[in-house]
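Chemist: got a predicted structure plus its sequence, pasted below:
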Amino acid sequence: MPASLVMLSHPMLAPVEGPLAAAGFRTARRWELADGERPAVRAIVHAGEIPLTPDFLERLPNLGLIACVSVGYDGVDVAWCRARGIEVTHAKGLNADDVADHAMGLLLASWRNIVLGDRIVREGGWRDDDRMRPRPGLKGRKLGVVGLGAIGEAVARRAEAFGLEAAWWGPRPKDAAWPRAESLLKLAQDSDILVVACRADASNRGLISREVIEAVGPRGLIVNVARGSVVDEDALIAALKDGRLGRAALDVFAQEPTPPERWADAPNTVLTPHSAGSTVDSIPRMVAQAVENVRLFLAGEPVMSPAPA
């Protein structure tokens, strides 16, 4: 077999070449990979939201590891991979606090019209009567968290500091400091603000459906820091335009980059470019864990952060 190659799956991961080279690994880029190099690929360093199709993976006959730099790995069919002897790892919990911080930033920016206020000041639209049309405060409002993993728990803890009353829903009960709603729909009905922080997979595509969106209602806010696939984006945009949903603050989208024209007429939105988990603190930890998983795998040792099945 040719000397092992570690393949980078996407141009955004080009900066990972340096740490891989420093660890002694030969790298290849998927977007430049020659057919003759395919048998040498033993591991892929991957951004988990990007699809890796079985058709592509089957053309890498000696692949044994997909090391996701990200926490999410929804672009990878873990069961399919493991059935073929390919391990999948992810950055378990390494950026939960950063994502939760960003979720609270989106929440505040939307709920208190901070982005709109900035634009009004910069464009010379400041009017004294605007101060007499105030937004509601946060203290005592109801916050629903969809998915109480590391990110969801971090959001709920932060929300309490703002005086929000937190509850959550997920498909499996767990011991938690906050009450679990009897259903997702009931959580949405009872929430002024719904934060989507669940793991994305094939089972929850479109989980935040038209019914759930309308349950949050014309005075409510939906914040999504999970994956775009979890929310029915068409239904969300339609509800915003029709006034059936009050506000949306999103860091993730059905298509990324999301087409700007898609949001041109969608009112009361705050949008960021899938940047919640990207900080100078978390990125080095995530890269280091992926590189260590590659090292362990190629050394024949157990990996440190396998993705849940």
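Modeler: Nice, I can see it.
Chemist: from now on I want contacts and neighbour counts done on CA atoms only, so please keep to that.
Modeler: Noted.
Chemist: quick one: residue 238 from residue 142, how far?
Modeler: Relative to residue 142, residue 238 is positioned 24 Å away (Cα to Cα, to the nearest Å).
Chemist: same thing with residue 240?
Modeler: Applying Cα to Cα to residue 240 and residue 142 gives a distance of 20 Å.
Chemist: and what of residue 118?
Modeler: Distance of residue 118 to residue 142, given as Cα to Cα: 26 Å.
Chemist: the more surrounded of these two?
Modeler: Each of residue 118 and residue 142 has its neighbours counted (other Cα atoms under 10 Å); residue 142 has more, 20 against 11.
Chemist: contacting residues for that one?
Modeler: Residue 142 sits next to 164, 165, 166, 167, 190, 191, 192, 193 when contact means Cα atoms under 8 Å, 6 or more residues apart in numbering.
Chemist: look up the closest residue to the second one, ignoring the ones flanking it.
Modeler: Think residue 165. Sequence neighbours aside, residue 142 is the residue nearest to residue 165 in space, at 4.9 Å (criterion: Cα to Cα, 6 or more residues apart in numbering).
Chemist: what about the nearest residue to residue 204 once chain neighbours are set aside, how many residues nearby?
Modeler: Spatially, and ignoring its direct neighbours in sequence, residue 204 is nearest to residue 230 (6.0 Å; Cα to Cα, 6+ apart). Applying other Cα under 10 Å, we find 26 other residues in the vicinity of residue 230.
Chemist: isn't residue 230 right up against residue 203?
Modeler: No: the pair residue 230 / residue 203 is not scored as a contact, 9.4 Å apart, by Cα atoms under 8 Å.
Chemist: and here is the other one:
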Amino acid sequence: MPGKRLTVVVTRRLLERVETRLSELFDAKLRPDDTPMTRDEMIAATRDADVLVPTITDEIDAPFLAAIGDRLKLIANYGAGVDHIDVATARQRGILVSNTPGVLTEDTADMTMALILAVTRRIPEGLAVMQKGEWEGWAPNAFLGGRVGGRRLGILGMGRIGQAVARRARAFGMQIHYHNRKRLRPEIEEELEATYWDSLDQMIARVDVLSVNCPHTPSTFHLMNARRLKLMKPQAVLVNTSRGEVVDENALTRMLRAGEIAGAGLDVYEHGTDINPRLRELRNVVLLPHMGSATEEGRLEMGEKVLLNIKTFDDGHRPPDQVVPGML
């Protein structure tokens, strides 16, 4: 669009450096405070936009796309996951979709290991005692957890993040097992010392810690359902830093309460902020508020990718991180 600045609507507050650059390059409509737009607010704002920059909290479904008119040409998502966007309908309406892949790999892998350690070593329980001033001194049998070295880690989804988790877990002495849509190349398996399982059921039954690192798609919804959760060892731990919808949260809660699974570390939830209250009460569960990507470095790199995707589109080229339905 020569001579005309793109109108870019941003649905949430981003890092100041990112917002400043957006304002320098485009006619940026920034959010004055860090609260989500209502659906009606977002529809109204998007009708006058060339580019929309949403986040994971914004549902861009077919009715939304039908309500916004024909001006919008690019959805430059601030985040890697796009399961909140109806990519197929957007494509049919001539709207491109881009995301920010790769930049959160290390941060999410760090958080996965943090949750594994937090659950197996009962760190939140110790922290709670200290914060309440109830600690009465060291005791031989107090807060006994388990050593992670030597345990079998099963990784569900061996993409960039899954492999980064495997590298960290190897440094802790864990044995790596994985299930993936496609088997890794032999040289990567050798580097990670990873054992591939074609059968997810067989892997689940053998591992001590299960890390969920696959995206949410129609084929992965409730992939960890009640039947599969029952295959896990009673001493096993489940950690999820991917998408909440992959795990049947109610079934997981029932099994944790019954002692059929030893513990869980969760950073994502099936129904967003509407978390099963019985899950909150459990001492063998560590719950975090979707902090896996929460580093300044990661959020800045996400913003830089958004900027690059919009600028490349503005220059008449295909955004480097364009998402198409066949990729999902």
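Modeler: Perfect, thanks for sending it. Being a predicted model, the structure only gives us computed values, none of them experimental.
Chemist: quick one: map the residue nearest to residue 204 of the first structure onto the second structure.
Modeler: Matched by TM-score structural alignment, residue 230 of the first structure corresponds to residue 246 in the second structure.
Chemist: OK, contacts around its match?
Modeler: 212, 215, 216, 220, 221, 222, 223, 224, 270.
Chemist: now those residues in TSV, with neighbour count?
Modeler: Output for the contacts of residue 246 of the second structure, formatted as TSV (neighbours: other Cα atoms under 10 Å):
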residue	neighbour count
212	25
215	22
216	21
220	14
221	17
222	18
223	21
224	22
270	18
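Chemist: mind checking which of those residues land in strands?
Modeler: Judged by DSSP state E, the contacts of residue 246 of the second structure include residue 212 as members of strands.
Chemist: helices of the second structure, start to end?
Modeler: 16-25, 39-46, 62-67, 87-92, 105-120, 123-132, 160-171, 186-192, 200-204, 226-229, 249-257, 277-280, 296-314 (DSSP state H).
Chemist: that older thread, who wins for most neighbours among the contacts of residue 142 of the first structure?
Modeler: With neighbours taken as other Cα under 10 Å, the top of the contacts of residue 142 of the first structure is residue 193, carrying 28 neighbours.
Chemist: not counting sequence-adjacent ones, nearest residue to the residue positioned nearest the centre of the second structure?
Modeler: The second structure has residue 242 as the residue nearest its centroid, 3.7 Å off, counting by Cα atoms, centre = their mean. Among residues not flanking residue 242 of the second structure along the chain, residue 213 sits closest, at 5.0 Å (Cα to Cα, 6+ apart).
Chemist: the one you found corresponds to which position in the first structure?
Modeler: By TM-score structural alignment, residue 213 of the second structure lines up with residue 197 in the first structure.
Chemist: distance check, its match against residue 69 of the first structure.
Modeler: Per Cα to Cα, residue 197 of the first structure is found 18 Å from residue 69 of the first structure.
Chemist: just tell me what the residue nearest to residue 165 of the first structure corresponds to in the second structure.
Modeler: By TM-score structural alignment, residue 142 of the first structure lines up with residue 152 in the second structure.
Chemist: distance-wise, check that match relative to residue 21 of the second structure.
Modeler: Distance, residue 152 of the second structure to residue 21 of the second structure, by Cα to Cα: 46 Å.
Chemist: repeat for residue 320 of the second structure
Modeler: Distance from residue 320 of the second structure to residue 21 of the second structure, by Cα to Cα: 19 Å.
Chemist: one more: residue 239 of the second structure?
Modeler: From residue 239 of the second structure over to residue 21 of the second structure the distance is 37 Å, taken as Cα to Cα.
Chemist: who has more neighbours out of those two?
Modeler: More crowded of residue 239 of the second structure and residue 21, by other Cα under 10 Å: residue 239, with 24 against 14.
Chemist: contact partners for that one?
Modeler: Contact partners of residue 239 of the second structure, counting by Cα under 8 Å, 6+ apart, are 112, 115, 116, 209, 210, 211, 212, 264, 265, 266.
Chemist: now the first structure: which of those residues match?
Modeler: Among those, the ones still in contact in the first structure (both residues aligned by TM-score structural alignment, their matches' Cα atoms under 8 Å) are 112, 115, 116, 209, 210, 211, 212, 264, 265, 266.
Chemist: isn't residue 223 of the second structure up against residue 243?
Modeler: No: with contact taken as Cα under 8 Å, residue 223 of the second structure and residue 243 are classed as non-touching, separated by 11.1 Å.
Chemist: leaving out chain neighbours, which residue sits closest to residue 86 of the first structure?
Modeler: Among residues not flanking residue 86 of the first structure along the chain, residue 64 sits closest, at 4.4 Å (Cα to Cα, 6+ apart).
Chemist: sorry, slip of the keys, the one I care about is residue 208 of the second structure.
Modeler: Closest residue to residue 208 of the second structure apart from its sequence neighbours, by Cα to Cα, 6+ apart: residue 236 at 4.5 Å.
Chemist: who touches the one you found in this structure?
Modeler: Residues near residue 236 of the second structure by Cα under 8 Å, 6+ apart: 207, 208, 209, 210, 261, 262, 263.
Chemist: kindly state which residue of the first structure is aligned to it.
Modeler: Using TM-score structural alignment, residue 236 of the second structure pairs with residue 220 in the first structure.
Chemist: enumerate every residue touching residue 247 of the second structure.
Modeler: Contact analysis of residue 247 of the second structure by Cα under 8 Å, 6+ apart lists 221, 222, 223, 224, 225, 270.
Chemist: tell me the one of those residues nearest residue 145 of the second structure?
Modeler: The nearest member of these to residue 145 of the second structure, counting by Cα to Cα, is residue 224 at 25.0 Å.
Chemist: now that closest one: how far from residue 250 of the second structure?
Modeler: Distance from residue 224 of the second structure to residue 250 of the second structure, by Cα to Cα: 11 Å.
Chemist: one more: residue 308 of the second structure?
Modeler: 40 Å.
Chemist: same check, this time on residue 122 of the second structure
Modeler: 23 Å.
Chemist: between those two, which one's more packed in?
Modeler: The residue with more neighbours, out of residue 122 of the second structure and residue 250, is residue 122; 20 against 16, by other Cα under 10 Å.
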